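Undergrad: Predicted coordinates and the sequence they were generated for:
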Amino acid sequence: MSASNMTNFTNPSTFILLGIPGLETAHVWISIPFCTMYSITILGNSVILFMVTRDLSLHGPMYYFLSMLAFTDLVLSTSTLPKMLSIFWFNSREIDFNACLTQMYFLRCSSMMESGIFVAMAFDRYVAICHPLRHCTILTNHVVAKICLAVVLRGGMLVLPYPFLTRRWPYCRSNIIPHTYCEHMAVVKLACADTRISNYYGLFVAFIVPGVDVFFIAISYTEILRAIFCLPKKDARIKTFGTCISHLCAILAFYIPIIFSSLTYRFGQNIALWVHVFIANFYLLVPPMLNPIIYGVRTKQLQKSLFQLVTCKGT
């Protein structure tokens, strides 16, 4: 490309988000399920936060971690969905450069935090099942606060290089992002410099960190299953394992889409671009929507608290 034909975007004031490339005519129709899922996400996670705050019987490690998960899901979805819907409804494609970096940071940070919360919840299940008599002494409020702080700091610090590295690259190809949000690799590909450090760091955060989290979750559940199979009665084994079902479902709903999205984006060169974008949106929409449903259906204490809340409001 000659210098005369190259537009210099070294410090672009805005980026242009295309939405879902190739499906622009269907944006309005696509927005209907997206908006529905976002509404369910806001309602479900807000209800969980309200119930945990209001009901003293829910003031325990499991529900503290669950409320933190609900808050993280709200941040994860709200960092992208409002702008996405504005693209679909009002064709509002422009996003400020700093706003793009901010969106990238909160998106990645909340994803990292969510992964850490699942590790904390697995540890809570391990202590509750393998050391039930020591659960209250091991997972005190002070310890839970430390775990939550560690999850937040880990997410915030590990994701911090994303916007800093992205800001330093010169942009001389284009300022058009073929995506619904400021996805890290989609932005980095617009840079006209050697961005291998961003690529390598992105791969490290996308695979190594969740891999370590999954490893610790697997260790926890190995010990949990060992303790369950040592129980003398079948009914006791089923009942004890049933307390882990909601957590396992939430883990699968979170990790499978995000790993599949990362793999297809980096290695699925023959896959249509709109498929890449759809898959990338999947883990932003579905897990935050499913988590409050999964825990609401599987957790009797939440059901009881919600029933009391509704009956009190009705009287």
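TA: Received the coordinates, thanks.

Undergrad: drop to CA atoms for contacts and neighbour counts, all remaining ones
TA: OK.

Undergrad: what sits against Val28?
TA: The neighbourhood of Val28, defined by C-alpha atoms under 8 Å, 6 or more residues apart in numbering, consists of 88-89.

Undergrad: Report whether it is found in a strand, as I expect.
TA: No: Val28 sits outside any strand when classified using DSSP: H, G, I helix; E, B strand; the rest coil, being helix.

Undergrad: what about it, distance to Thr41?
TA: Between Val28 and Thr41 the distance, using C-alpha to C-alpha, to the nearest Å, works out to 20 Å.

Undergrad: adding another structure so you can compare the two:
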Amino acid sequence: MLTISFNKSSMNHQTFILIGIPGMQEHNFWMAFPLCLLYILTIVGNLMILFVIKTEQSLHEPMYLFLSILACSDLGLAVSTMPTMLGVYWFDYREISFTSCLTQMFFIHLFQWIESAVLVAMAFDRFMAIREPLRYTSLLSNTVIVKIGMAILARAFCLLFPIPFLIKRLPFCRSNVLSHTYCLHPDAMNLACADITVNKLYGLIIVVSTLGLDVVVILVSYVLILQTVLSIASHTERLKALNTCVSHVCAILIFYIPMIGVTAVHRFGKHLSPMIHMLLANIYIAVPPLLNPIVYSVKTKQIRLRIRKMFQ
């Protein structure tokens, strides 16, 4: 295990050490192949979704515009994390500078918070499409969607902007070994040799006021959607309305289940093998950006037909 010790009154670490496969660093190279393939598929899949939505005039609707924002956040998350992950596994390059770590930390959390807010917007979009089908496109015009997108970005940026400064003020004079192949706020702050109450409190406030609130709003939206669907007389129309929500429900599960899993393992699974922690951490970051374009390509007929036409 790599550790660097300093006197508390001396100086902070200038670098952090990222961890690959715990205790089996000599096998890191084999993890690089699936990660590299996953990275390529993630970039290609999300770029294809953006290209299809941009070029197909019939997809210039609120649902697909929100999907394009989701694809952009997935691309941002992949670009923020995959280079360092591949560097660790492929080249055994495990050092990351303090400034680079803070920058990566900010963008990882930024794109995750953006994605959570986009899922809320998409839940509202599905509710409006089912509740007000005739006025759907006029109520969610391009101007309204742009304003929603700007609000999503502003919320994430304003809430996360203090995080790097809260970390930068802390002295780091013990171990400089992080738990993952990327930098996260909880992971970095736990290495500090000072009181981190402010960091913990601010992190809790952010989680409750964003992710917690987002989950509540999504649940309320789907309760209202179900009430609206049950009021439809035709059984066929009910199924048709619910079918438009399947892709979004899959995206919600893809985003929140790995996050809940990683949180639970960190809090209650300290006795588990480090390998499990490593796998869940990689799934938490790498899998959602890969699966979202696959789900929407498979479950959305217009996108599926357009992609098929491209390859033909």
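TA: Thanks, I have it. Keep in mind the model is a prediction, meaning the values are calculated, not measured.

Undergrad: Helices of the stretch 1-150 of structure 1, start to end?
TA: Under the criterion DSSP state H, counting those that start in this stretch, the stretch 1-150 of structure 1 contains helices at 27-54, 61-78, 81-90, 97-130, 135-138, 141-159.

Undergrad: tell me, the fourth one lands on which residues of structure 2?
TA: Following TM-score structural alignment, the partner segment of helix 97-130 of structure 1 in structure 2 covers residues 98-131.

Undergrad: Cys183 of structure 2 - that's part of a strand, no?
TA: No: the assignment for Cys183 of structure 2, made by three-state DSSP, is coil rather than a strand.

Undergrad: average offset between the match of helix 97-130 of structure 1 and structure 1?
TA: Its aligned residues in structure 1 lie a mean 0.4 Å from stretch 98-131 of structure 2 after superposition (mean C-alpha distance after the TM-score superposition for structure 1).

Undergrad: can you pull the buried residues of that stretch?
TA: For stretch 98-131 of structure 2, the buried set under the neighbour-count rule, 16 or more other C-alpha atoms under 10 Å, comprises 98, 101-102, 104-131.

Undergrad: Pretty sure Leu280 is one of the things Gly261 of structure 2 touches, is it not?
TA: Yes: distance between Gly261 of structure 2 and Leu280: 7.3 Å, which falls inside the contact criterion (C-alpha atoms under 8 Å).

Undergrad: Which of those two has more residues huddled nearby?
TA: Just comparing Gly261 of structure 2 and Leu280: by other C-alpha atoms under 10 Å the higher neighbour count belongs to Leu280, 19 against 16.

Undergrad: contacting residues for the spatially closest residue to Thr103 of structure 2 that is not a sequence neighbour?
TA: Nearest residue to Thr103 of structure 2 in three dimensions, chain neighbours excluded: Pro164, at 7.5 Å (C-alpha to C-alpha, 6 or more residues apart in numbering). Contacts were defined as C-alpha under 8 Å, 6+ apart; by that measure Pro164 of structure 2 touches 102-103, 105-106.

Undergrad: just Ile279 of structure 1 next, same as before
TA: Ile279 of structure 1 sits in contact with 257, 260-261, where contact means C-alpha under 8 Å, 6+ apart.

Undergrad: ok, 10 Å please
TA: For Ile279 of structure 1, the contacting residues are 257-258, 260-262, 264-265, taking C-alpha atoms under 10 Å, 6 or more residues apart in numbering as the criterion.

Undergrad: do Ile219 of structure 1 as well
TA: By C-alpha under 10 Å, 6+ apart, the residues touching Ile219 of structure 1 are 122-123, 126, 213, 225.

Undergrad: Repeat that for Met48 of structure 2.
TA: Contacts of Met48 of structure 2 by C-alpha under 10 Å, 6+ apart are 42, 54, 71, 293, 297, 303, 307, 310.

Undergrad: Which helix or strand contains the fourth one?
TA: What that stands for is Pro293 of structure 2. Secondary structure assigned from DSSP states H and E places Pro293 of structure 2 in helix 274-299.

Undergrad: next helix or strand past that helix?
TA: Along the chain past helix 274-299 of structure 2, the next helix or strand (assigned with DSSP H and E) turns out to be helix 301-311.

Undergrad: what angle do that next one and helix 62-91 make?
TA: Taking axes from the mean of the first three to the mean of the last three C-alpha atoms, to 10 degrees, one finds that helix 301-311 of structure 2 is oriented at 60 degrees with respect to helix 62-91.
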